[in-house]
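> Attaching a predicted model along with its sequence, questions to come.
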Amino acid sequence: MEKDIFILGIESSCDDTSAAVIKNGVILSNEVAGQKCHEAYGGVVPELASRAHQQNIIPVVDMALKNAGIKATELSAIAFTRGPGLLGSLLVGTSFAKGLSLSTNVPLIDVNHLQGHVLAHFIGEEGVDKKMPKFPFLCLLVSGGNSQIIRVDDYLSMEVIGQTIDDAAGEAFDKCAKVIGLPYPGGPLIDKYAALGNPDAFTFSKPRIQGYDYSFSGLKTSFLYFLRDQIKVDPDFIEKNRNDICASLQKTIIDILLIKLRKAAKETGINEVSIAGGVSANKGLRAALQDDAKKFGWNLFIPPFAFTTDNAAMIAITGHYKYLNQDFIGQDAMPYSRVTFDK
């Protein structure tokens, strides 16, 4: 009888401290501690984030192990996010993982945060007959820091075929939300107001970028100038038109994302399509993807909301597949804030 594989995942790349335990690819626990302290500043403050991680990581890991019904010494491996992310935050997770590894003699596995988002589609859930993508598939990875189209040929074989050359989609959502007076994080609020507005009320510029790459800096500039001109005419323009502004902005961002995804699917001939990352929780984007799936005959995969934002379950499942390859790392591993799929 084969021995069960228990993987502890630790995620601390930004402002959420998370720990999860996966047994043979099936989730047993997934604990997340958020940080409210950043709301007053309109964005994540790196120093505050790393301090909060230090406070949260021990109770979060302890809770994940207890809820999974397992002791740290019974783990097969400890997987941790090595990058990309905020360096101070990553250092907390990396240092804790190393210390736990030394004290329990359990091997370490480093995980690429972006790879984790993609592999979130393979997290098994007890009693759930889950449909999972077949290789090769395309993944639209959209978050506050990344907007990429990734070709996935195997669990640990991925290639970025398109990415933003400046800002990410999530960043565009949050920064435009700030301009119209919405609190951080603004992306979910734009999604909320967009559902009540007319997506064709206003028009914003769309970039013309070659290949599968993205750009959102021009959209932000167009949005800012549009509001400036309208407020000159009517100082209450934003208040009177908030729903339509949000709906039109959201439609523009979704159009930019999907134009390139459609192009990639057509030119690669791949009809297995998925989405991942924090922005994949956006209801407007999910609905637009479902429409495209029907139109173009895609097999579409959308992760549960719990696995869209930063979470340790995606780190643990990536650790599971790296464990099968016996792909471990030593105590000299250091986190890095920027990293590509070749690391």
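That came through fine. Numbers count the residues shown, from 1 in each chain.

> From here on, just use CA atoms for contacts and neighbour counts.
Fine.

> Let me know the distance separating the nearest residue to Gly34 once chain neighbours are set aside from Asp292.
Among residues not flanking Gly34 along the chain, Asp16 sits closest, at 4.7 Å (CA to CA, 6 or more residues apart in numbering). Asp16 sits 32 Å away from Asp292, going by CA to CA, to the nearest Å.

> Helices of the stretch 151-300 of the chain, start to end?
Applying DSSP state H, counting those that start in this stretch to the stretch 151-300 of the chain gives helices spanning 169-179, 187-194, 217-233, 237-268, 283-296.

> Presented hereafter is structure B, for comparison with structure A:
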Amino acid sequence: MKILAIESSCDETAAAVVEDGRTVLSNIVASQVEEHKLYGGVVPEIASRRHAEAIVGVVDEAVKAADCTLDDIDAIAVTYAPGLIGALLVGVNFAKGLSLATGKPLIPTHHLRSHIAANYISHKELKPPFLCLVVSGGHSHIVEVLSYTDMRVIGRTRDDAAGEAFDKAARAMGIPYPGGVELDKIAENGDDAAFPMPHPHVDGAEYDFSFSGLKTAVINLIHNKQQKGEEIPVADICASYRKAVVGCLTDNFLKAAEDLGYTTLVTAGGVSANSLLRRELERLCKGKYTLYMPEKSLCGDNGAMVGSQSYYEYLDGNIAESDLNAVATLPIDQRGF
């Protein structure tokens, strides 16, 4: 079964053709990073306009790169939640029109479920159940993946997501957007023991995260040095801060795995490309857990991951009608259509 999948939840216009949920025939991404870099972050109105400009060309290129035509496509999939509402609406309305014009089924797909499904592409042997750490700019969850479409959140951030915490700290140090990616690179050359950082815990919710206090601590450290006219050792601060954020993520994730008896662990989302997170999980899981991580090229937003998850949504009967709408906020274990 060939699915044409469309993703436009943030600042990448993406489309892909995926066969049977595991084989990527094409994967085209048009990024807006350079334009949003001018503003230090994603500007939702600009993102929506650029999606509208790019989506026809991106979808056309995805179909051609897969060496097929729309007649060869069996279904149309689209990210409908969560994300920037204007950006989502571009993809949803385009997919609805394409579905109507071609008579192909329309498969509404959750963005975070798609991030998890990126692992089905990278690791064709992977099957649920497993425990997944979903970490991105807007989300930090620990999720029980009970089946391809049945999921249960057991841990989540109470404030900032891990990616957001990286981005805000990077901005305070004058590191250009995308801050989290650049902070990770700079941290590779720093001393991660140079600055002790707090290790937040959430009382009564041992698997939940809280990054706002940690973010405030590093911003106060930077401001204190600026006020004293001291040089800011950017690499050392980046390394110390990254170690603290990653420590919070790995501690809660592995505790949940031990408590719930999972031996298969998975990561997903943009922050799963973080160098230290990948190294630490490989080290901590060695000999005890089977660890799966998506290829770095599939950690960010892309159409292939949507095409993978949508195949399983289709098998589960999750087909939308022409009244499908975009949803800005929707838990991973709920349906919004």
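Sure, I can see it. Note that this is a predicted model, so its numbers are computed, not measured.

> hang on, the earlier thing: right, and the helices of the stretch 151-300 of structure 1 - which one's nearest Ile78 of structure 1?
Evaluated over the helices of the stretch 151-300 of structure 1, closeness to Ile78 of structure 1 peaks at helix 169-179, with 29.7 Å, by CA to CA.

> thinking again about what came up before, what about the residue nearest to Gly34 of structure 1, how many neighbours?
24 (other CA atoms under 10 Å).

> ok, it to Gln55 of structure 1 distance?
For Asp16 of structure 1 relative to Gln55 of structure 1 (CA to CA), the value is 12 Å.

> swap in Phe135 of structure 1?
Distance from Phe135 of structure 1 to Gln55 of structure 1, by CA to CA: 40 Å.

> just Ile315 of structure 1 next, same as before
From Ile315 of structure 1 to Gln55 of structure 1 the distance is 21 Å (CA to CA).

> Ok, Gly277 of structure 1 next?
25 Å.

> out of the two, which sits in the more crowded spot?
It is Gly277, of Gly277 of structure 1 and Gln55, that has more neighbours when counted by other CA under 10 Å, with 27 against 12.

> show me what contacts whatever residue of structure 2 lines up with the more buried one?
In structure 2, Gly277 of structure 1 lines up with Gly269, judged by TM-score structural alignment. Gly269 of structure 2 is in contact with 112, 115-116, 134-136, 299-300, counting by CA atoms under 8 Å, 6 or more residues apart in numbering.

> repeat that with 7 Å
By CA atoms under 7 Å, 6 or more residues apart in numbering, the contact list for Gly269 of structure 2 reads 115, 134-136, 299-300.

> And the residues you listed, which two are furthest apart?
Val134 and Gly300 (12.0 Å).

> what about the two, which has more around it?
Val134 (24 against 20).

> Show me what the more buried one aligns to in structure 1.
Aligned partner of Val134 of structure 2 by TM-score structural alignment: Leu141.

> hang on, that match in a helix?
No. Using DSSP: H, G, I helix; E, B strand; the rest coil, the assignment for Leu141 of structure 1 is strand, not a helix.

> quick one, what contacts it?
147-149, 275-277.

> same check, this time on Ile57 of structure 1
So Ile57 of structure 1 contacts Thr17 (CA under 7 Å, 6+ apart).

> buried residues in stretch 228-241 of structure 1?
237-238 (16 or more other CA atoms under 10 Å).

> Now do that stretch: everything it contacts.
Residues contacting stretch 228-241 of structure 1 (CA under 7 Å, 6+ apart): Ile180.

> Compute the first-to-last residue distance for that stretch.
Start and end residues of stretch 228-241 of structure 1 are separated by 14 Å (CA to CA).

> chain center to it: distance?
34 Å (CA atoms, centre = their mean, to the nearest Å).

> export the helices of the stretch 151-300 of structure 1 to CSV and tack on distance to Ala68 of structure 1?
Formatted as CSV, the helices of the stretch 151-300 of structure 1 follow (distance: least, CA to CA, whole Å):
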stretch, distance to Ala68 of structure 1
helix 169-179, 33
helix 187-194, 31
helix 217-233, 44
helix 237-268, 38
helix 283-296, 31
